[in-house]
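# need a structure here:
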Amino acid sequence: MDKPRWLPATGTPEDFPPASEALHEPNGLLAVGGRLDPEWLLAAYVRGLFPWYEAGQPILWWSPDPRAVLIPEELHVSRRLQRTMRTSSTRMSADTDFVAVIEACAARRHYTDDTWITPQMRDAYITMHGLGWAHSFEAWGDDELIGGLYGLAIGNVFFGESMFSRRTDASKIAFVNSVAFLRDRGFELIDCQVWSHHLKTLGARTIPRENFLELLDTLCSADRAPGPWSADYERFAQSTL
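Sure thing, here's the model as predicted:
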């Protein structure tokens, strides 16, 4: 394919082309258009796709090759971060303030005026959270939200979307604790989408898209009902004290 496939908003998720047809440049761009309702989002993720675009652009669907992933057992916590976590008073929770987390992730950073979490994206993932598919992990300091992340859970795969930090290492602390929780619940793969040095320091690696899609075929079919994680995380946190 020499250009991305156009998806009419009147169509269905079955209109998604195979991820293998994604462009090489820009890496992973597969389709344009469609919708961000739950049916489309769930169909996209199990196909190895995710939406990523800026304000003023149509919905863009991506499936980069290679794909950045983290196997929960391969999580790497540096000695410095271990020391920070031992002395930190940071309190963790899950699904207690999804809206605040996604709004913090959407906030413009000091190094750019751009944000890919448009109001349309924000509303779509808040809807997914209400349905029990999207989840947030929150890091608290003195009852203030200082870091966190959110993503989607389908079967035994957690699809990470974005994270933020308002204090040094707050997002890393949130990430490490979220991985521990996911591993405890039987998740076998965390999708990190695009490789970065930051993710590498935490143990992420890249795998060919073909291998990633094979993993999704197996792991996304695991029997796991959607629903809130707040009580489950509280029990998990108590058990690890």
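# When you work out contacts or count neighbours from here on, use the C-alpha atoms and nothing else.
OK.
# tell me, what residue is most central in the protein?
When Cα atoms, centre = their mean is applied to the chain, the residue found nearest the centroid is residue 160 (1.5 Å).
# would you say that one is within a strand?
Yes - according to DSSP: H, G, I helix; E, B strand; the rest coil, residue 160 belongs to a strand.
# In contact with the closest residue to it other than its chain neighbours, which residues?
What sits nearest to residue 160 in space, not counting adjacent residues and going by Cα to Cα, 6 or more residues apart in numbering, is residue 151, at 4.3 Å. Residue 151 sits next to 134-136, 158-162 when contact means Cα atoms under 8 Å, 6 or more residues apart in numbering.
# another one to check against the first:
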Amino acid sequence: MTRAIPWLSSNSSTFPALSTALEEPNGLLAFGDDLTPQRIIQAYQQGIFPWFSDGEPVMWWSPNPRGIINISELKVNKTLQKVLNRETFTVTLNKNYNQVIELCADAPFRKENTWIVNPMISAYKTLHSQGSSHSIEVWYNEHLVGGLYGVAVNGYFSGESMFYRKSNASKVALVYLAQLLKSINIEFIDCQMLNPFLADMGCIEVSRQQFITQQIAAKAIIPPANFWQARPLTLD
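You can find the predicted model right below:
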């Protein structure tokens, strides 16, 4: 049995109920042509995110199950721990967001099928300028060699993408993000969908309902006013 997927235009005020998302492809909830920052934040507030490729309409997703990392269960293997102990890299917050998202889009392992297309890059750069999207940068000899970016709604952080140009650099970014969030009692990072890299770092799958329950708790946490200000980061 086929079912029509709703189309969201700029005049559409709400998303469909999450329970109406498809099982195959997992989590497809709606199509649309509205990728304004306002629409994107509205989506993240409900645990929805955009994901599409060049030549496609904007697609909105709420997968079930959902990939998350419980920060207390983040996995740091021996090799990564040695890298952290040696302080091989320096790490910053929101120092060069624009370069991070561009390098994520250009990461060689994505090949030609990246979803970080020009409309997404433009929209998320605007989100960053408005204080809703943030980056972690990993530096080696003053060169940007790894990082990640995502969207924050109060204490809820949804990771979007990461890149590395030196071994372990993206893992280092994730460790520093986890400590930053833990410092204000945020308990998990939304990874959206599980993949082998994230599984190695402790990502698990939970039901949509469990995810929404955890998201509601995270959104109730209000970070300090200066929490996302650009600055160097260190590990405890």
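# Report the TM-score for the pair.
With the length set by TM-score structural alignment, normalised by the length of structure 2, the two chains reach a TM-score of 0.93; 235 aligned residues with a Cα RMSD of 1.9 Å.
# Looking at structure 2, which strand is longest?
Ranked by residue count, the top strand of structure 2 under DSSP state E comes out as strand 143-153.
# average gap between that one and structure 1?
Superposed on structure 1, strand 143-153 of structure 2 shows a mean distance of 0.4 Å to its aligned residues (mean Cα distance after the TM-score superposition for structure 1).
# got the buried residues for that strand?
Neighbour-count burial for strand 143-153 of structure 2, with 16 or more other Cα atoms under 10 Å as criterion, is recorded at 144-153.
# residues in contact with the residue nearest to the centre of structure 1?
149-152, 190-193.
# returning to that earlier point: can you check which part of structure 1 the longest strand of structure 2 sits on?
Matched against structure 1 by TM-score structural alignment, strand 143-153 of structure 2 falls on residues 144-154.
# top helix in structure 1 by residue count?
helix 170-184 (DSSP state H).
# immediately after that helix, which helix or strand?
strand 189-193 (DSSP states H and E).
# ok, average deviation of the very next helix or strand once past that next one from structure 2?
On the C-terminal side of strand 189-193 of structure 1, the closest following helix or strand by DSSP H and E is helix 197-201. Per the superposition on structure 2, helix 197-201 of structure 1 and its aligned residues are separated by 1.2 Å on average (mean Cα distance after the TM-score superposition for structure 1).
# Other residues contacting helix 197-201 of structure 1?
Around helix 197-201 of structure 1, the neighbours that count as contacts under Cα under 8 Å, 6+ apart are 76-78, 192.
# tell me which residues of that helix are tucked away?
Buried-residue list, helix 197-201 of structure 1, by 16+ other Cα under 10 Å: 199-200.
# Where in structure 2 does it fall?
Using TM-score structural alignment, helix 197-201 of structure 1 pairs with 196-200 in structure 2.
# ok, now stretch 37-46 of structure 1?
With TM-score structural alignment as the criterion, stretch 37-46 of structure 1 aligns to 36-45.
# which residues in structure 1 form strands?
According to DSSP E, the strands that structure 1 contains are 5-7, 29-33, 50-51, 60-62, 67-70, 91-94, 134-141, 144-154, 157-165, 189-193, 205-207.
# Show me the one of those that comes nearest residue 102 of structure 1.
Proximity to residue 102 of structure 1, assessed across the strands of structure 1 by Cα to Cα, is greatest for strand 144-154 (7.0 Å).
# what angle separates the closest one from helix 170-184?
For strand 144-154 of structure 1 against helix 170-184, the angle by axes from the mean of the first three to the mean of the last three Cα atoms, to 10 degrees is 40 degrees.
# Could you dump the buried residues of strand 143-153 of structure 2 into JSON lines and include distance to residue 4 of structure 2?
Shown next, in JSON lines, are those (distance: Cα to Cα, whole Å):
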{"residue": "144", "distance to residue 4 of structure 2": "44"}
{"residue": "145", "distance to residue 4 of structure 2": "43"}
{"residue": "146", "distance to residue 4 of structure 2": "40"}
{"residue": "147", "distance to residue 4 of structure 2": "38"}
{"residue": "148", "distance to residue 4 of structure 2": "35"}
{"residue": "149", "distance to residue 4 of structure 2": "33"}
{"residue": "150", "distance to residue 4 of structure 2": "30"}
{"residue": "151", "distance to residue 4 of structure 2": "29"}
{"residue": "152", "distance to residue 4 of structure 2": "31"}
{"residue": "153", "distance to residue 4 of structure 2": "30"}
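# that older thread, for residue 225 of structure 1, find the nearest of the strands of structure 1.
strand 144-154 (8.6 Å).
# Turn the strands of structure 1 into JSON lines, including distance to residue 233 of structure 1.
Shown next, in JSON lines, are the strands of structure 1 (distance: least, Cα to Cα, whole Å):
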{"stretch": "strand 5-7", "distance to residue 233 of structure 1": "38"}
{"stretch": "strand 29-33", "distance to residue 233 of structure 1": "35"}
{"stretch": "strand 50-51", "distance to residue 233 of structure 1": "26"}
{"stretch": "strand 60-62", "distance to residue 233 of structure 1": "31"}
{"stretch": "strand 67-70", "distance to residue 233 of structure 1": "20"}
{"stretch": "strand 91-94", "distance to residue 233 of structure 1": "6"}
{"stretch": "strand 134-141", "distance to residue 233 of structure 1": "9"}
{"stretch": "strand 144-154", "distance to residue 233 of structure 1": "14"}
{"stretch": "strand 157-165", "distance to residue 233 of structure 1": "15"}
{"stretch": "strand 189-193", "distance to residue 233 of structure 1": "17"}
{"stretch": "strand 205-207", "distance to residue 233 of structure 1": "26"}
